[in-house]
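Enquirer: how would this look folded up:
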Amino acid sequence: MHRSAPRLTRILACAAVPVMLVVAGCSSDADSKGDATTQAPSAAASPNAAQEVTPSVAPAKYTKLPDACKAITGKTIEDLVPEVKTKSGTPGKSSDTASRGSCSWNGLDDKGVKGSQYRWLDIALLRYESDPSLGSGEQRAQENYTKEVGKVKATQGATAVKTSGAAGVGNEATAISYGLKKTGADFKYAAIVTRTENVLITVSYNGAGYAGAKTPTPSDLMEDAVKASKEAVAAVAAANK
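Expert: Below is the predicted model:
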């Protein structure tokens, strides 16, 4: 009888409080211990679960870029840009030469009353590093390859835009030709956007005839642009040996 008195007192006390408090404060000691036992493993497993979902990507094949002004040989520059002003090229500004670089050349072959031929050649290099949150360098280059082709096709004022594949240049390449009216002359453009592993290369070659000189044909310009692009692909590979 004496042992049951405390238990009865406890039951009466719990009956006098709201239901929510009974659940929280009047459960047995055994239940409380059981809850602690079941919750412990999930808390301990959290760090491991975070490690399991961390993505991993393949390292980028190319870790360097060549000097953009040396990516096309001097002989090719002389062939494509007669009377070139600066044979060594004019480099573009870059705060990260390991990831991007550019260079351009231009020249006017002035033949007086027989007319003049103007040519402009430029190259842009973009290298993509592997990133767990963005993908491998090659995947990122593939994604941006399509975007670069779109940018060239969307050149403001471009007319008669045509695209085709450029076989034998890098892993994949697209040739884009178009016309553009500027400085009172009809310019013809030939551009090649190339992906070689995790690097994108864009070569743009254009020209015009002045004072009655013949305008260059898109096919002739494209043939030269392909040649320059192949040299640039080789230069990227050589820079990473």
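
Enquirer: all contacts plus neighbour counts: C-alpha atoms, from now on.
Expert: OK.

Enquirer: tell me the buried residues in stretch 144-159?
Expert: For stretch 144-159, the neighbour count (16 or more other Cα atoms under 10 Å) marks 144-145, 148-149, 152-153, 158 as buried.

Enquirer: of those residues, which is the nearest to residue 115?
Expert: Nearest to residue 115 among these, counting by Cα to Cα, is residue 158 at 24.7 Å.

Enquirer: just to check, the closest one is in contact with residue 179?
Expert: Yes - counting by Cα atoms under 8 Å, residue 179 is a contact partner of residue 158 at 5.6 Å.

Enquirer: for residue 108, what are its contacts?
Expert: By Cα atoms under 8 Å, 6 or more residues apart in numbering, the contact set of residue 108 is 81-84, 116-119.

Enquirer: farthest-separated two in those?
Expert: Farthest apart among these by Cα to Cα are 84 and 116. That separation is 13.3 Å.

Enquirer: mind putting the buried residues of stretch 144-159 in TSV, distance to residue 5 included?
Expert: Formatted as TSV, the buried residues of stretch 144-159 follow (distance: Cα to Cα, whole Å):
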residue	distance to residue 5
144	80
145	83
148	86
149	88
152	91
153	92
158	98
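
Enquirer: now show me the structure for the sequence below, then we'll compare the two:
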Amino acid sequence: MSEGTMQRRAQRADQSVQRASRLHRVLAGAAAVPLMLIAAGCSSDSGSDSAAKEGSESPAGASASPSPTVEAAAYAKLPEPCAVLSKKTLEELVPEAGKSGKEGNSDDISARASCSWDSLDNNGVKGSQFRWLNVSLLRFESDVTRGAGDQRAQEYYEKQVTDVKAVEGAKNTKAEPLTGTGDQATAVRYDLKKKEGAFKQQTVVVRVENVVVTLDYNGAGLAGDRTPDADDLMKAAKKAAKEAVAAVTEANGTGASAAPGASKSPSKSATSSASPVKKS
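Expert: Sure thing, here's the model as predicted:
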């Protein structure tokens, strides 16, 4: 074999090796393309899942609870306290009281008010008859944190029961539920001995909607005069309490005829927001 022939064969072998090397690189590159596509596809799907998950979440605050509410109180004001009783009633209970009563101090007369009267019928050497009458009015507003007005009034009404029945020095205490006066009503009576004489105390407490009316009425025979009859005093006190309740309903535009006529569940107790007897 000539030297030229050997050189040509060597060149062809070298060219074959180079072509094989190029083909290997092309195949290797082609194989890498699907892997890149698969990786890109996985990345794209992951983003879609994340976006879908984010889209399914509810906006912040969407499930927040609504603000609490409470029913508005039925009565928005109180009557003039010294005008809740008629002239005729005052003449019967406190005949020597004069033309007007003494209004109590209050920083808000639409929520808290009171009026008192006292009467001394002097019979000279035979002694004298003393009477003291007080009407207190307390109105409760509805409040989302403390409850509806009528509920708050009921709680106050019931809370005072223990206090009125536990007056220091009280004797022969008796309590009775009343019907036909407001939504709830209770009357308490007891005897109280003081240096001036023996007092007969009558307390009538009524809740009408979101207002509590407390009427205190007591009498005594002084300087040797006879002690008044407790039954007579209680009868007069009940009548006056019913009249005061009617004044509350009328002041709020509902009229006396709209006042609740009977207690659905009369309280077993009574309350008193004023002192049982006038202090001398």
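
Enquirer: give the PyMOL command for selecting the buried subset of the contacts of residue 108 of the first structure.
Expert: Restricted to buried positions by 16+ other Cα under 10 Å, the PyMOL selection for the contacts of residue 108 of the first structure reads:
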select buried, resi 81+82+83+84+116+117+118+119
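
Enquirer: and the furthest pair within the buried residues of stretch 144-159 of the first structure?
Expert: Longest distance between any two of those is 21.5 Å, between 144 and 158; criterion Cα to Cα.

Enquirer: quick revisit: which one of the buried residues of stretch 144-159 of the first structure is nearest residue 89 of the first structure?
Expert: Using Cα to Cα, residue 152 is the member of those that lies nearest residue 89 of the first structure, at 22.0 Å.

Enquirer: counterpart of that closest one in the second structure?
Expert: Aligning on TM-score structural alignment places residue 152 of the first structure opposite residue 164 in the second structure.

Enquirer: residue 126 is in contact with residue 197 of the first structure, correct?
Expert: No - here residue 197 of the first structure does not reach residue 126: they are 11.2 Å apart, not a contact under Cα under 8 Å.

Enquirer: who's more crowded, the two?
Expert: The neighbour comparison of residue 197 of the first structure against residue 126 (other Cα atoms under 10 Å) goes to residue 197, with 23 against 19.

Enquirer: and the closest residue to residue 95 of the second structure other than its chain neighbours, how far from residue 146 of the second structure?
Expert: Here the nearest residue to residue 95 of the second structure in space, its sequence neighbours aside, is residue 119; by Cα to Cα, 6 or more residues apart in numbering that works out to 6.3 Å. Distance from residue 119 of the second structure to residue 146 of the second structure, counting by Cα to Cα, to the nearest Å: 41 Å.

Enquirer: tell me which of those two has more neighbours.
Expert: Neighbour comparison, residue 119 of the second structure and residue 146: the larger count goes to residue 119, with 18 against 11 (by other Cα under 10 Å).

Enquirer: what does that one correspond to in the first structure?
Expert: So, by TM-score structural alignment, residue 119 of the second structure is matched to residue 107.

Enquirer: tell me where the first structure has helices.
Expert: Assigned by DSSP state H, the helices in the first structure fall at 4-15, 19-25, 29-52, 74-80, 137-153, 218-239.

Enquirer: what's the match for residue 23 of the second structure in the first structure?
Expert: Aligned by TM-score structural alignment, residue 23 of the second structure pairs with nothing in the first structure.

Enquirer: how much space between residue 23 of the second structure and residue 33 of the second structure?
Expert: For residue 23 of the second structure, the distance to residue 33 of the second structure equals 16 Å [Cα to Cα].

Enquirer: same check, this time on residue 74 of the second structure
Expert: Per Cα to Cα, residue 74 of the second structure is found 81 Å from residue 33 of the second structure.

Enquirer: name the residue in the two with the higher neighbour count.
Expert: For residue 74 of the second structure versus residue 33, neighbours defined as other Cα under 10 Å are more numerous around residue 74 (18 against 11).

Enquirer: got a list of what the equivalent of that one over in the first structure touches?
Expert: With TM-score structural alignment as the criterion, residue 74 of the second structure lines up with residue 61 in the first structure. By Cα under 8 Å, 6+ apart, the residues touching residue 61 of the first structure are 137-138, 197-198.

Enquirer: which of those residues sit farthest apart?
Expert: Maximum distance among those (Cα to Cα): 7.9 Å, for 137 and 197.

Enquirer: picking that back up, which of the contacts of residue 108 of the first structure fall in strands?
Expert: Of the positions in these, 116-119 sit in strands, assigned by DSSP state E.

Enquirer: tell me the one of these nearest residue 14 of the first structure?
Expert: Of all these, residue 14 of the first structure sits closest to residue 119, with 95.0 Å by Cα to Cα.

Enquirer: now do the contacts for the equivalent of the closest one over in the second structure.
Expert: Correspondence of residue 119 of the first structure to the second structure, assessed by TM-score structural alignment: residue 131. The contact partners of residue 131 of the second structure, by Cα under 8 Å, 6+ apart, come to 93-94, 118-120, 217-220.

Enquirer: let's see 6 Å
Expert: 94, 118-119, 218-219 (Cα atoms under 6 Å, 6 or more residues apart in numbering).

Enquirer: nearest to residue 43 of the second structure among the residues you listed?
Expert: residue 218 (92.4 Å).

Enquirer: my guess is that closest one contacts residue 132, does it?
Expert: Yes - counting by Cα atoms under 6 Å, residue 218 of the second structure touches residue 132, with 5.5 Å between them.

Enquirer: quick one, which of these two is more surrounded?
Expert: Remark: of residue 218 of the second structure and residue 132, residue 218 carries more neighbours, 28 against 22, as counted by other Cα under 10 Å.

Enquirer: what do we get in the first structure for that one?
Expert: Mapped onto the first structure by TM-score structural alignment, residue 218 of the second structure lines up with residue 206.

Enquirer: ok, its match touching residue 186?
Expert: No - the pair residue 206 of the first structure / residue 186 is not scored as a contact, 10.3 Å apart, by Cα under 6 Å.

Enquirer: who touches both of the two?
Expert: Contacts common to residue 206 of the first structure and residue 186, judged by Cα under 6 Å, 6+ apart, are absent.

Enquirer: what's the closest non-adjacent residue to the match of residue 119 of the first structure?
Expert: Counting by Cα to Cα, 6+ apart, residue 131 of the second structure lies nearest to residue 219, which is 4.5 Å off, once chain neighbours are set aside.
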